[in-house]
Every structure is written in structure tokens, then in C-alpha cells.
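[1] how would this look folded up:
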Amino acid sequence: MLLLRRFEERSGQLYGMKLIGGFCHLYIGQEAVAVGIQSTLKAGDKVITSYRDHGPMLATGSCPDAIMAELFGKFGGCSKGKGGSMHMFDLEKGFYGGHGIVGAQVPLGTGIAFAEKYKGTDNVCVTMFGDGAANQGQVYESFNMAKLWSLPVIYVIENNEYAMGTAVSRSCSTVDLYKRGESFGIEGQQVDGMDFFAVHSAMSKTVECVRNGSGPKLLEIKTYRYRGHSMSDPGTYRDKDEVNSYRNERDPIEIMKSKLMEMGLLDDIKVKEIEQEIKQIVEKATNFAKESPEPPMEELYTDIFKNNNINV
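    Predicted structure coming up:
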């Protein structure tokens, strides 16, 4: 969780230095969601998410060097510098992206789950999307098919309370988003996304059910992002007291640290060691990105779909 936090803080700094360009959506404040989810999965399981993807991808164990290089648009990036912040992939880790179109990953995640069932595996696909995407029509088409075919998919709504700059209460007729699957027969549950242990507990039970053939499930994980929607969003639509209350009273890393200390699994010395280790990892990733070469010109013509059967 600390790696996700420090990596994103550094990404924000580098964006301000114009070393990272394009769109950039930071995950600061939502770390317990991605790490809590990943802690319940096994090799072979799949994860797909939206454009706020650096955090979930780091949680899968993907290389920070390759992720940072991708942010820089460099050839050493996980998508060879072609995807940037919003379109990252690591199929070896079961991470199927980063998708820039709001809600587009939901039918894709449903399709991945269909493939797993078709192949007869016991793998599940965690399909993550935000509260804003929860209002997209393709989400409910996916729900219908997933239930109809009893697919091994777990839909996770990361409810960070704002769809870009619009509060959930202003954009959703029903703010209890975990109920959105009820008309399709999909059970839902609301989870405290600022507490790793709450996410881990809920996901563990859900993963077990879906892996054993229960069909799709829906989790609404209530979380909060500290920064604006993207780097171009100053977040002036939010009350500063609201943000500060989350930072000071509900920060997921501080909650995690406090609980681990109560259990006797962590102390101040170990915290400093972890901080130093993470600092070195992030610095190494930054240097790797800076030194990585630009994509060669011939890369403009690779990985491009062409249909020779179409006459123009």
C-alpha cells in the first residue's frame, strides 16, 4: 500500500515537471482497495480496471520500472510507451488493463470470465469500475449475460464519491450502488474501502463463492481519492474539510499501520525500514524511466490491426 502511495505521489511530481504527459489519474487514497483485492487472488485470476490503473497494476506485482517508463512514454514501458497512463497491461500478472473509455472494461471483463468458464478453469475475473461508470448502459448488459451464463466474474464498484467532479448524490438516483445488480439476481455488498482488512474479508468470501460456481457477485467498495479526478482537475468542487477529514481520520495506510502495531506485527523501526525500501524502489523506477529510450520509429507500425479483406 505504501508503494502505491509513494509511486503515485512521485508520478504527480513528475507530471508537474512535464516528464509525464497526457492524462494521468492518481490512485492516492484508494490503496486498500487494490491491495485488499489482490491479497485474495491466486495465479491465473484476472483483473481489469479503468484508466485509474497504476495502483491496481502495482498491486498485482508488476514491475514499477516498467510502469513508470510507460508513464514517460518510453520503450521500456509495459506497453512499449504506446499506452501511457491509461492503457497499461501485464498479462503475465493477469492484469488486462487500464481502459480509457468509461465503463468499457466491464463487458471486456465479462468476456474474460466467459473465456475462463469456457476453458474449464477455476479462475475468476475481478472487473473494477467507478461510481460514474456504474451509470453506463453496457454495465447492465454485462450483468445480464454474466448472470444468465453464471460467469466467474466479481464486479467491483470503486465508489470514491465523485464521477469526475459530480458527487454520487447528484448523479445517481439510488446511491446504494451495491444494489444495482439485484434486478439481475446478482447479490451485492457494501464494503469499507479505507480498511484493508474489511476489503480482504469481503473479497475472500466472495472469491470463494465465485470460484466454486456461484456465478457473478457485486461489491461496492466505498473509498476516497485525495487528488482531483485527473492532474488537470484542481478539485475545487470539494470542501477542504471533507478531504482533510479523510486524510486525518480515515487514511487507509494509517489505519493499516495502526492495526498492525496493535497486533505486534509492526513497530516504528520497521515502518522506517519500509519507507526507506519504498523510496529506493520509486527512485529506481524514476531513473529507469528517464534513461529508457524513446520508442523507435518502426514501432508506429507494430501491433496495428489490419484487415486485408476490406476494399477501400
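[2] please count neighbours and contacts with C-alpha atoms only from this point.
    Noted.
[3] please enumerate the helices of the stretch 1-150 of the chain.
    Counting by DSSP state H, counting those that start in this stretch, the stretch 1-150 of the chain has helices at residues 2-16, 31-38, 54-59, 64-71, 105-119, 137-148.
[4] so what's L151 up against?
    L151 sits next to T110, A113, F114, K117, G213, G215, P216 when contact means C-alpha atoms under 8 Å, 6 or more residues apart in numbering.
[5] ok, which of the helices of the stretch 1-150 of the chain comes nearest P252?
    helix 31-38 (5.9 Å; C-alpha to C-alpha).
[6] who wins for proximity to Q190 among the helices of the stretch 1-150 of the chain?
    Among these, helix 31-38 comes nearest to Q190, with 12.5 Å by C-alpha to C-alpha.
[7] give me the contacts around the closest one.
    Here helix 31-38 makes contact (C-alpha under 8 Å, 6+ apart) with 1, 4-5, 55-56, 59-60, 158, 193-197, 199-200, 203, 221, 223, 252-253.
[8] the structure of the following sequence is requested for comparison with the preceding one:
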Amino acid sequence: MYDKEFLKDAYRRMTTIRAYESKVEEIFLAGELPGFTHLYIGEEACGVGVCENLNDDDYIESTHRGHGHCIAKGADVKKMMAELYGKETGYCHGKGGSMHIADFSIGMLGANGVVGAGYNLAMGAALAAKLRGSKQIAVAFFGDGASNRGTFHESCNMASVWKLPVLYVCEMNQWASTTPYLTATSVKDISVRAVGYDMPGKSVNGNDFFAVYEAAKEAVEYVRSGKGPYLLELKTYRIKGHFVGDPELYRTKEEVNEHFTEDDPIQNFRKTVLEKGWLTEAEMDKMDEDAKNLVLEAVKEADAAPYPAPEELMANYYID
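    Below is the predicted model of the structure:
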């Protein structure tokens, strides 16, 4: 049995991610946003299921597909939207854009446009936490494609050698950009790679919030206890293209629709809590509506906000 407020918080974060990403896709395709953006639609249970186990001062390191992680960790949706618009009121004063949102005050160390760059940043945060004896942990989110980068192996090895409090979370979305993961990955389950670094590894259904939450709870307790790193693989699916505007010539619409129809993480959550009688349909519908309204407010405020002044070109790149 789960606490009702916990369930409402989890659903609120998941539906806010969906509302945010859906609106971002719409306004990007309308030509209102600069740069590139990558959507988290269909993977909401992963980020929220993990982050619901974290403390406010725990760290996460994200990827180029980072909006969901930001919201799951508690980031301000309005500051996020302003950043996408390139406005002064954004998290990085409009200079980072979609792939570099960060909020150190909530432990969000940043999205990252470089595939596989987050592992060692998370490891560094974990090393600092261990040296301070603060009991904080660091989470490194990454995709299946990024698990083939050298930084993954370097970080896992050193984190294990030093017994660092790092939780590695692979969001196995089955597509490394335009490549089916099994054509370029030597193992079916990324979690088995944990054996090579003397750490636990586990794979669960990433589209089942409750499976993610329970697996992440076990992993977080292990890491926080000082035993060293842990590799958690969440089996999910990237519903949208690699980036907004991706023609997706490498897969069929039928494949995508089948996954989304049969295994949508938000619908899975709703089905479970309704069957258990934990939340009502009206309660969740209200949260859906609130999330959409919040995102609409964020768009309105971001659109009206000023761009950074020319004289601030070289400001705010470093933290004092």
C-alpha cells in the first residue's frame, strides 16, 4: 500500500512531463524555439520512479533527453520553458537551451549534449559526497547507445574501485539514435555488464512506475549504505523520434503505435491505481488539467520574457 500523497506527487510529475513535452513538440514544429530538442514522451515512469527515491540534496546527471529528469527532480517548469526560448529568465539565462538545463539547488547537475558525458560528472559528485561523509548519492541517467561509450566503462570501474555512491540508470529505449540497439550492442540486457565491475545489476520494466520505484528503492538503499555503485536497467521505448523533426525512416509508425498503445507508462499507472482504489479518475484528470495549464502559463511567460542583453554575452558561464 502506498501513501496517497506519494501517489499524487508521482502522477503529478509524470503528467507534467507529458504535458511539457507535448507542448514543446508543438511549439518547436511551429518554429518558435531555436536549436534542437529531444523528447521524453513514453519514458516518464523511469525518471519519476527513480527520483521519488531521492533526497532533495542527492544529485542527478542527465542526457540530451533531459526535460523529464529535470521535472522528476523538481525543476521549475517555467524556468525550463524560458531556457528553451533562449530567454534571460531561463535556468541558464537563455544560453544553454534544451540540452544544458541545470539547477544545482535541487541536485540537478545538468542535461548534457554529449552522449556518455554524464557518467564521470556523476562519479565526481559521488566522490565529493563520500569525502564529505554526507550520505548523498549521485544518479547517472543514460541510454542504451551511451552504454557503449568508453566513459561508461571508465566510470563504472573507478566507482567500483573506490566504492562510490553512484547509481547508474540505463533507460533502455531500444533505439540508439537511428540504430536498433542489438545491432551495435553485445548483450541483450545492459544490466549484465555490472558483473564486470563487481556491482549489482538489475533489469525491470521501465514503463511500470511501481516496478521502477521498487527496484530503484533497493538500488538507492544499497548505494547509500556505502557498498558501492549499482547498475539499474529500465526497459522502455522512445515513442518520439531521436529529435523533434526526425523523419523516423528507420522504423514504422505501426511499431511505435503498438508500443504506445499497449505500454504507455501513464496509462499503466492509471490502470493500477484505479484497480487498487488508490486514486480516482477525477483526481488524476484534475492533475492532467493542472499540468497542461501550468505548461501554458510557462509558454506565455517565456514568450513575453526578455532575451539576454548584448552586454551580458560573456556573463553567467561560471558559478562563483
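[9] mind giving me TSV with the helices of the stretch 1-150 of the first structure and columns for distance to F184 of the first structure and mean neighbour count?
    Below are the helices of the stretch 1-150 of the first structure laid out as TSV (distance: least, C-alpha to C-alpha, whole Å; neighbours: other C-alpha atoms under 10 Å):
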stretch	distance to F184 of the first structure	mean neighbour count
helix 2-16	35	19
helix 31-38	24	26
helix 54-59	28	25
helix 64-71	37	27
helix 105-119	15	21
helix 137-148	6	18
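[10] tell me where the stretch 201-320 of the second structure has strands.
    201-205, 230-235 (DSSP state E, counting those that start in this stretch).
[11] so which of the ones you listed gets nearest L167 of the second structure?
    With respect to L167 of the second structure, and counting by C-alpha to C-alpha, the nearest of these is strand 230-235 at 5.1 Å.
[12] that closest one corresponds to what range in the first structure?
    Using TM-score structural alignment, strand 230-235 of the second structure corresponds to residues 217-222 of the first structure.
[13] please state the offset of that stretch from the chain centre?
    14 Å (C-alpha atoms, centre = their mean, to the nearest Å).
[14] and it against the second structure, how far off on average?
    Stretch 217-222 of the first structure, aligned to the second structure and superposed, deviates on average by 0.6 Å (mean C-alpha distance after the TM-score superposition for the first structure).
[15] count the neighbours of T40 of the first structure for me.
    18 (other C-alpha atoms under 10 Å).
[16] tell me which residue of the second structure lines up with it.
    With TM-score structural alignment as the criterion, the equivalent of T40 of the first structure in the second structure is N53.
[17] how about D65 of the first structure?
    Aligned partner of D65 of the first structure by TM-score structural alignment: K78.
[18] so how far is T272 of the second structure from K87 of the second structure?
    40 Å (C-alpha to C-alpha, to the nearest Å).
[19] have a look at the two and say which one is more surrounded.
    The neighbour count for K87 of the second structure versus T272, taken as other C-alpha under 10 Å, is higher for K87 (24 against 15).
[20] who are the contact partners of the counterpart of E187 of the first structure in the second structure?
    Structural alignment (TM-score structural alignment) places E187 of the first structure against P200 in the second structure. Each residue near P200 of the second structure by C-alpha under 8 Å, 6+ apart is listed here: A194, P229, Y230, L231.
[21] number of nearby residues for M88 of the first structure?
    28.
[22] L167 of the second structure too?
    30.
[23] what residue in the first structure is paired with A140 of the second structure?
    Match for A140 of the second structure (TM-score structural alignment): T127.
[24] repeat that for K300 of the second structure.
    Matched by TM-score structural alignment, K300 of the second structure corresponds to N287 in the first structure.
[25] how many other residues sit next to that match?
    Per other C-alpha under 10 Å, the neighbour tally for N287 of the first structure reads 13.
[26] what's the spacing between it and M68 of the first structure?
    Counting by C-alpha to C-alpha, the gap from N287 of the first structure to M68 of the first structure is 9 Å.
[27] who's in contact with the nearest residue to E297 of the second structure once chain neighbours are set aside?
    By the measure of C-alpha to C-alpha, 6 or more residues apart in numbering, the closest residue to E297 of the second structure outside its immediate chain neighbours is K78, 7.7 Å from it. Each residue near K78 of the second structure by C-alpha under 8 Å, 6+ apart is listed here: G90, V295, E297, A298, V299, E301, A302.
[28] between those residues, which is closest to L39 of the second structure?
    The closest of these to L39 of the second structure turns out to be V295 (C-alpha to C-alpha; 15.0 Å).
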